[in-house]
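Engineer: Curious how this folds, go ahead:
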Amino acid sequence: MKSTVELVLKAFVTASRPLVRLLIRRGATFPAVAEQLRQLFVEEAVAEIQARGMKPTSSAVSLLSGVHRKDLRARELKGPPQPPVSDTTTPAPLGLIGQVVGRWMSDPLYLDGSTPRVLQRGIEPGAFDQLVQSVSTDVGPRAVLEEMLRLNVVRVDDDHIELDTRGMVPRGDFAAMSEALGVNLRDHAATACANLVDGRNLLEQALYVDEISPESAHLLHQAATRAWRPAFARVMRLAEKRFARDAVKESEARRQARVRFGVYFFVEDSSEEKSE
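Structural biologist: Sure, this is the predicted structure:
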């Protein structure tokens, strides 16, 4: 029987293979990745020791992480660097766009059933400018629209603005896509690890089917997309209500929880994989 270490290492390799492929294709070499991984092991070892109520000495960190004492730097024993104050108060680059998309996909005023409506420019109820201003008045609707166009989030035909119903995927900006990849995979991995190690029961479900045609895979993709929209709208509406409620009724100390709810769909052609 394999040990738990062997089992989690196998899971780690399986989950990391697409990321290693990404690193190679984008020119990141093993030494550069190894240095990042070394720092990550040290930071997480420090965090684990501190969570146990102990002082993260070089001996303790070395024992837990496997990084030799002589390779440890004093600043690393203080744990992960804290983000500057501005990082916690300023929305992320995609924050405003994501909020606009979220409102568009969840507010009945901008929906036709469960499908986001095609909007027109203007400030009248149900128009694009009114949508943007209902989220924030700090940035003008035209600037928001230009950014959404750059990210390929919307399509514009004259004054008609159509949301790309595949969701908030900033395909026009590699930096934004990389950021989204990191935070989404981080929280997905955190969910799986919490269920495995901490005995939690967080939502993590997936459907798997193989030996089907590309046409069938395409139909499943369409069905999954349709199923996601009403689920997103329901959860988003509740999230907005709870956010507004907690901002008024809860202290700052009580408002420290965060939530990420997502979905993914993957398809590959096994014959192509084998030929490669």
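Engineer: C-alpha from now on. contacts and neighbour counts both.
Structural biologist: OK.
Engineer: how many neighbours does residue 269 have?
Structural biologist: Around residue 269 there are 13 other residues, counting by other C-alpha atoms under 10 Å.
Engineer: show me the contacts for it.
Structural biologist: Contacts for residue 269 (C-alpha atoms under 8 Å, 6 or more residues apart in numbering) come out as residue 214.
Engineer: And the strands in the stretch 101-250 of the chain, which stretches?
Structural biologist: For the stretch 101-250 of the chain, applying DSSP state E, counting those that start in this stretch gives strands covering 111-112, 115-116, 119-120, 154-157, 160-163.
Engineer: The last one packs against which elements?
Structural biologist: Meaning strand 160-163. If contacts are counted by 3 or more C-alpha pairs under 8 Å, 6 or more residues apart in numbering; DSSP states H and E, strand 160-163 sits against strand 119-120, strand 154-157.
Engineer: before we move on, what about the third one?
Structural biologist: Contact analysis of strand 119-120 by 3+ C-alpha pairs under 8 Å, 6+ apart lists strand 160-163 as its packing neighbours.
Engineer: Proceed likewise with the subsequent sequence, for comparison:
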Amino acid sequence: MNQALSQALYAAIYKLLRPLAALLLRRGMSYNEFAEIAKRAYIDAATEEFPLPNRKQSLSRVSVLTGINRKEIARLEKLPNPIETGETQSANRSSRVVNGWIRDIRFQDEHGAPLTLPLDEGDNSFTELVRLYGGDVPVRAVLDELIRLDSVEVSDHGEAAGKRVALKVEGYVPQTDLKEKLRIMSTAVADLLRTIDHNLEADRTEARVQRTVAYNDIPMECLEAIRGRSKEEVEEILQRINRWLSGYDRGVNAKLQGSGKFRAGIGVYYFEQSLTRGEQP
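Structural biologist: Next up, the predicted model:
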């Protein structure tokens, strides 16, 4: 790597890490704790994404790629993977249930809005929704988790109608659970970084969508209006995308044929930054 490109990379990494450092300090994570996680990420990336053709990745090659000695690599590889936890799997299932509720026409009214579902067994019930999207997790466990996250409301309509479950949110965005917010944050940022990495290597014809609209001289008094309108318009856009994108998922469209299993989507976020302290966008 030549010096000019190296300097540009250093500047880009600093700009990327600066808000991350603030987030970690706010949550009480020290540099040494971060460095331990960063080493594990380097090792996993080198092992999984940079093997030689038709050869098993060796500790020596991982050491050469990462600059981490073999003894340290062996130590870290014996530790549990930070993201392979039961809590993460449970959260993923809750997310799938809510997303299925929003996008699957079997659980929508004539306007495409999520139906209020009967809790008990039967077509178009909450139990059926969990069976389709929650894997082998008990219905009660999913319901309790969504109640805890304030994502659903349960009402009792008497013995004849039974209990019914209504979705209170427009998507799986927990309002109170910090652990789940952190999981969603990590997924969103990782998705964006993978797109950026792809676009750095790809030519224009193969580049993935990566667009930003921003202005740098906005009065503080205008921000509330910008936030409100952004939220309204983004919700409309995402609902339209959800309707057509779900047709390409075999979990929703059982008639769809094809090979492999991929995850694809479009992420949207709002940002604002004070530039009064001399910070640069």
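Engineer: Can you check which of the strands of the stretch 101-250 of the first structure gets nearest to residue 74 of the first structure?
Structural biologist: Among those, strand 154-157 comes nearest to residue 74 of the first structure, with 48.4 Å by C-alpha to C-alpha.
Engineer: For that closest one, list every residue counted as buried.
Structural biologist: Neighbour counts over strand 154-157 of the first structure (16 or more other C-alpha atoms under 10 Å) mark residue 154 as buried.
Engineer: Mean distance between it and the second structure after superposition?
Structural biologist: Strand 154-157 of the first structure, aligned to the second structure and superposed, deviates on average by 3.4 Å (mean C-alpha distance after the TM-score superposition for the first structure).
Engineer: distance between that strand and the chain's centre?
Structural biologist: 25 Å (C-alpha atoms, centre = their mean, to the nearest Å).
Engineer: okay if I get the strands of the stretch 101-250 of the first structure as CSV plus distance to residue 190 of the first structure?
Structural biologist: Formatted as CSV, these follow (distance: least, C-alpha to C-alpha, whole Å):
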stretch, distance to residue 190 of the first structure
strand 111-112, 33
strand 115-116, 31
strand 119-120, 37
strand 154-157, 31
strand 160-163, 30
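Engineer: so which of these gets nearest residue 219 of the first structure?
Structural biologist: The minimum distance between residue 219 of the first structure and the strands of the stretch 101-250 of the first structure falls on strand 115-116, with 18.0 Å, by C-alpha to C-alpha.
Engineer: equivalent range in the second structure for that closest one?
Structural biologist: Under TM-score structural alignment, the match for strand 115-116 of the first structure in the second structure covers residues 113-114.
Engineer: Mind checking the helices and strands packed on strand 160-163 of the first structure for the one nearest to residue 50 of the first structure?
Structural biologist: Nearest to residue 50 of the first structure among those is strand 154-157 (45.9 Å), distances taken as C-alpha to C-alpha.
Engineer: contacts for the closest one?
Structural biologist: The contact list for strand 154-157 of the first structure, computed with C-alpha under 8 Å, 6+ apart, reads 148, 149, 161, 162, 163, 164.
Engineer: quick revisit: looking at the strands of the stretch 101-250 of the first structure, spot the one closest to residue 261 of the first structure.
Structural biologist: Nearest to residue 261 of the first structure, of all these, is strand 115-116, at 19.1 Å by C-alpha to C-alpha.
Engineer: And that closest one against the second structure, how far off on average?
Structural biologist: Mean for strand 115-116 of the first structure is 2.2 Å (mean C-alpha distance after the TM-score superposition for the first structure).
Engineer: Next one: the residue nearest to the spatial centre of the second structure relative to residue 239 of the second structure, how far apart?
Structural biologist: Residue closest to the mean C-alpha point of the second structure, counted by C-alpha atoms, centre = their mean, is residue 187 at 3.1 Å. From residue 187 of the second structure across to residue 239 of the second structure, the span is 20 Å (C-alpha to C-alpha, to the nearest Å).
Engineer: ditto for residue 105 of the second structure
Structural biologist: Residue 105 of the second structure is 13 Å from residue 239 of the second structure, where distance means C-alpha to C-alpha.
Engineer: What residue in the first structure is paired with the residue nearest to the centre of the second structure?
Structural biologist: That one, residue 187 of the second structure, aligns with residue 183 by TM-score structural alignment.
Engineer: try residue 148 of the second structure
Structural biologist: Taking TM-score structural alignment, the alignment pairs residue 148 of the second structure with residue 150 from the first structure.
Engineer: Leaving out chain neighbours, which residue sits closest to that match?
Structural biologist: Leaving aside its chain neighbours, residue 150 of the first structure sits nearest to residue 172 (5.7 Å; criterion: C-alpha to C-alpha, 6 or more residues apart in numbering).
Engineer: list the contacts for that neighbour?
Structural biologist: 150, 151, 152.
Engineer: Go ahead and confirm the second one touches residue 167.
Structural biologist: So that's residue 151 of the first structure. No. Residue 151 of the first structure is not in contact with residue 167 according to C-alpha atoms under 8 Å; the separation is 11.6 Å.
Engineer: Between these two, point out the one with more neighbours.
Structural biologist: Legend: neighbour count by other C-alpha under 10 Å for residue 151 of the first structure and residue 167, higher for residue 151 (20 against 16).
Engineer: which one is that one nearest to, not counting chain neighbours?
Structural biologist: Closest to residue 151 of the first structure by C-alpha to C-alpha, 6+ apart is residue 172, at 4.1 Å.
Engineer: quick one, helices of the stretch 51-200 of the first structure?
Structural biologist: For the stretch 51-200 of the first structure, applying DSSP state H, counting those that start in this stretch gives helices covering 58-65, 85-89, 95-106, 128-135, 141-150, 174-197.
Engineer: If you count neighbours, what's buried in stretch 41-51 of the first structure?
Structural biologist: Under the neighbour-count criterion of 16+ other C-alpha under 10 Å, stretch 41-51 of the first structure has 41, 42, 43, 44, 45, 46, 47, 48, 49 buried.
Engineer: separation between the fifth one and residue 163 of the first structure?
Structural biologist: From residue 45 of the first structure across to residue 163 of the first structure, the span is 44 Å (C-alpha to C-alpha).
Engineer: Same check on the second one?
Structural biologist: In this structure, residue 42 of the first structure lies at 43 Å from residue 163 of the first structure, with C-alpha to C-alpha as the measure.
Engineer: ditto for the third one
Structural biologist: From residue 43 of the first structure over to residue 163 of the first structure the distance is 41 Å, taken as C-alpha to C-alpha.
Engineer: got it, and the last one?
Structural biologist: For residue 49 of the first structure, the distance to residue 163 of the first structure equals 47 Å [C-alpha to C-alpha].
Engineer: which residues sit against stretch 104-112 of the second structure?
Structural biologist: Outside stretch 104-112 of the second structure, the residues within contact range by C-alpha under 8 Å, 6+ apart are 101, 102, 114, 115, 117, 124, 129, 246, 252.
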